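S.K.: Task: produce atomic coordinates for the following.
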Amino acid sequence: MTDPRPVRIGLQLQPQHADYAEIRRTVAAAEAAGADVVFNWDHFFPLYGEPDGKHFECWTILGAWAEATSRVEIGALVTCNSYRNPELLADMARTVDHISEGRLILGIGSGWFQRDYDEYGYEFGTAGGRLNELAAALPRIRSRWAKLNPAPTRDIPVLIGGSGEKKTLRYTAEHATIWHGFGDADTVAHKCSVLDQHCRDIGRDPAEIERSTAVQGTPDETGSALYDAGVRLFTVGQDGAGGYDLARLKDWIAWRDDRNG
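M.R.: Next up is the predicted model:
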């Protein structure tokens, strides 16, 4: 599949090992630098570094970012489906959509970080069970959006994160507008081909789903290969330990501008 979409660059501004004032300054700097999307993540503890280091909650931050920014899209990469009732999550997303005047992306996945579950009182269960719960939640979210007053400002984009070929990519074909995966160009190309087949199986045009991935290194090292694999949203991860440094993000933004002409 050749995707005519322009390249977009995202920043995953990981809300760990930093004070919130620094996080807020960084989201503003990323917007000023030209990022297209700024994501956070949905965890309750740092994923690396000091395990009990500073950390902030995902959706509270998104509400604040909706007011602190004016152009970038915002979202979680990704919301854990287990932590909120689907109807509540739909209402939260609709509210942030309005606060941001239509800039929210609802990123969602089945969840995996057991410490979050154990310390906050959620049932961890099994990977298969969490995926089944995600499958049940996705139509409930859309159903609730249709009932809310006021309605969302737009058809809120749904990003599904994960690479499982039998379930996650099928759910993506059924419900998502963006797929976010991981791996090198060959891995991403293979996953895209599996997603394309799921789309064809249900009668959906694969071109309706934007392909997204986390990027490591420089655009000269990986950009062209990932682009050829179908990726159009390239997201740089940034941790707060030692201060947020947007140099790599700016390199990817410059590459985007050259690629898009």
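S.K.: rest of the way, CA atoms for contacts and neighbours
M.R.: OK.
S.K.: which ones are touching residue 62?
M.R.: 40, 74-76, 96 (CA atoms under 8 Å, 6 or more residues apart in numbering).
S.K.: Check residue 152 too.
M.R.: Counting by CA under 8 Å, 6+ apart, the residues that residue 152 touches are 94-95, 97-98, 102, 145.
S.K.: Please give the structure of this sequence too, so both can be compared:
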Amino acid sequence: MSLVLGCNISTFDSTTAPADLFNAVRDQAIAAEEAGFDVVTIGDHLYATPGAPDEPTLEAYTTLAALASCTNSIQLSTMVTSNTFRNPAVLAKMVTSLDVISGSRAVLGIGAGWFEPEHDGYGLEFDAVSERMAKFEEALRIIVPMLRGERPTMDGRWYRVHEAINEPRVRDDLPVMVGGGGERRTFAYAARYADHLNITCLPAQLPDKLRALEERCAEAGRDPRTLEVSFATPMVINEDGEKARQQVEEILVQSGVDASMASEVFFVGTPAEVTEQLRAKVLAHGVHRLMVNLFAAGQDLDVIALTGRTLAPLVSGG
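M.R.: The predicted structure is shown next:
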């Protein structure tokens, strides 16, 4: 199943009682399914990002497994799994179990990991970028074969497995989505191992990123048309465009980003305004898959519905 339009649940309402928090997340996932999104994703974090570390953050895979019983057709993924959190063979087992539970709706979204404070707080290793990337590739060499029904053996620098068994499985083509913006290594790993690349960058950087991806595919001997590509899309849509812009300014200030960057970072405004922005900055470059992050605005179910109504027709013909 293709990943065309995704809704990312990246923040949790700090005003909701902990006992009610999952119900709020469930309602957002159901709203995304009803609005025409074909995948709902959960941020894989131990601390809230952005925001204070003690704001609520649910563990991603237990949350996705619970969402599997509350939804019917929407695919389920992280945006994206931090490779630094889990042993890769155990991660392969976890996402495969999610696939069994959900009836073949799991997607493995994965990246190298980046948010240092949560690693420090939980006592997890946070290596230099070069080492994290080396770990990431070694992990993919274990995870991908296990998802395909193979039993890999590896005595690597970072990880060791011996004929690792991954049963039960319901399919051999569980999608692997690599997320990130690194032109040299992240894109190379996507070209070698993934079914889908979700590009994270400023909209103005997208043309250069796509050129770099073509180069990595050529180096890997892969036809770039066989690799799905989506754009990570920070967005706030509201029928009241000024209200949407005010919400984005609040998000940026909370994140410590200059609010004057709003137009460079976000797609923001009325449905018509956002549609025009996407056509000029994303669709014009041939990218017709969007992974949408509504941030706190996505806690409003009406915003999810409006976003789906706006975007589903826009990407369906891509």
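S.K.: Next, the TM-score between them, please.
M.R.: Put the two chains on top of each other and the TM-score (TM-score structural alignment, normalised by the length of structure 1) is 0.90; 257 aligned residues with a CA RMSD of 2.3 Å.
S.K.: re the thing from before, export the contacts of residue 62 of structure 1 to CSV and tack on distance to residue 60 of structure 1 and neighbour count?
M.R.: Listed next are the contacts of residue 62 of structure 1 as CSV, based on distance: CA to CA, whole Å; neighbours: other CA atoms under 10 Å:
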residue, distance to residue 60 of structure 1, neighbour count
40, 11, 27
74, 12, 29
75, 11, 33
76, 11, 25
96, 10, 26
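S.K.: Pull the number of nearby residues for the equivalent of residue 127 of structure 1 over in structure 2.
M.R.: Residue-level alignment of residue 127 of structure 1 against structure 2, with TM-score structural alignment as criterion, gives residue 129. Using other CA atoms under 10 Å, residue 129 of structure 2 is surrounded by 12 other residues.
S.K.: quick one on the thing from earlier: mind listing which of the contacts of residue 152 of structure 1 are in helices?
M.R.: Among these, DSSP state H puts 94-95, 97-98, 145 in helices.
S.K.: Which of these are buried? Put it as a PyMOL command.
M.R.: Buried residues within those, by 16 or more other CA atoms under 10 Å, are selected in PyMOL with:
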select buried, resi 94+95+97+98+145
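S.K.: Tell me where the stretch 201-318 of structure 2 has helices.
M.R.: 206-220, 241-254, 262-265, 271-281, 301-316 (DSSP state H, counting those that start in this stretch).
S.K.: and the angle from the longest one to helix 271-281?
M.R.: For helix 301-316 of structure 2 and helix 271-281, the angle between their directions (axes from the mean of the first three to the mean of the last three CA atoms, to 10 degrees) works out to 40 degrees.
S.K.: how about the helix or strand where residue 87 of structure 1 lies, which residues of structure 2 does it hit?
M.R.: Residue 87 of structure 1 belongs to helix 86-99 when assigned by DSSP states H and E. Aligned using TM-score structural alignment, helix 86-99 of structure 1 spans residues 88-101 in structure 2.
S.K.: That stretch: average distance to aligned residues in structure 1?
M.R.: Once fitted to structure 1, stretch 88-101 of structure 2 is off its aligned match by 0.5 Å on average (mean CA distance after the TM-score superposition for structure 1).
S.K.: Kindly report the same for stretch 130-145 of structure 2.
M.R.: Compared with structure 1 after fitting, stretch 130-145 of structure 2 has a mean deviation of 0.7 Å; criterion: mean CA distance after the TM-score superposition for structure 1.
S.K.: Run the chain-centre distance for that stretch.
M.R.: In terms of CA atoms, centre = their mean, to the nearest Å, the centre of stretch 130-145 of structure 2 is set 18 Å apart from its chain centre.
S.K.: mind listing what's buried in that stretch?
M.R.: Within stretch 130-145 of structure 2, the residues that qualify as buried are 132-133, 135-145, counting by 16+ other CA under 10 Å.
S.K.: mind putting these in a markdown table, secondary structure and distance to residue 108 of structure 2 included?
M.R.: Conversion of the buried residues of stretch 130-145 of structure 2 to a markdown table gives the following (DSSP: H, G, I helix; E, B strand; the rest coil; distance: CA to CA, whole Å):
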| residue | secondary structure | distance to residue 108 of structure 2 |
| --- | --- | --- |
| 132 | helix | 18 |
| 133 | helix | 17 |
| 135 | helix | 17 |
| 136 | helix | 14 |
| 137 | helix | 15 |
| 138 | helix | 16 |
| 139 | helix | 13 |
| 140 | helix | 11 |
| 141 | helix | 14 |
| 142 | helix | 13 |
| 143 | helix | 10 |
| 144 | helix | 10 |
| 145 | helix | 13 |
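S.K.: related to what we said a few turns ago, farthest pair within the contacts of residue 152 of structure 1?
M.R.: For these, the farthest-apart pair by CA to CA is 102 and 145; their separation is 13.9 Å.
S.K.: so what's the residue most central in space within structure 2 up against?
M.R.: Nearest to the mean C-alpha position of structure 2, counting by CA atoms, centre = their mean, stands residue 79 at 2.3 Å. Remark: with contacts taken as CA under 8 Å, 6+ apart, residue 79 of structure 2 is in contact with 8, 41-44, 109-110, 179.
S.K.: and what of residue 297 of structure 2?
M.R.: Residue 297 of structure 2 is in contact with 236, 247, 303, counting by CA under 8 Å, 6+ apart.
S.K.: measure stretch 236-254 of structure 1 end to end?
M.R.: End-to-end span of stretch 236-254 of structure 1 (CA to CA, to the nearest Å): 13 Å.
S.K.: swap that for stretch 52-60 of structure 1, sorry
M.R.: End-to-end span of stretch 52-60 of structure 1 (CA to CA): 20 Å.
S.K.: What range does that stretch cover in structure 2?
M.R.: The alignment of stretch 52-60 of structure 1 onto structure 2 (TM-score structural alignment) spans residues 54-62.
S.K.: buried ones in that stretch?
M.R.: Within stretch 54-62 of structure 2, the residues scored as buried using 16+ other CA under 10 Å are 56-58, 60-61.
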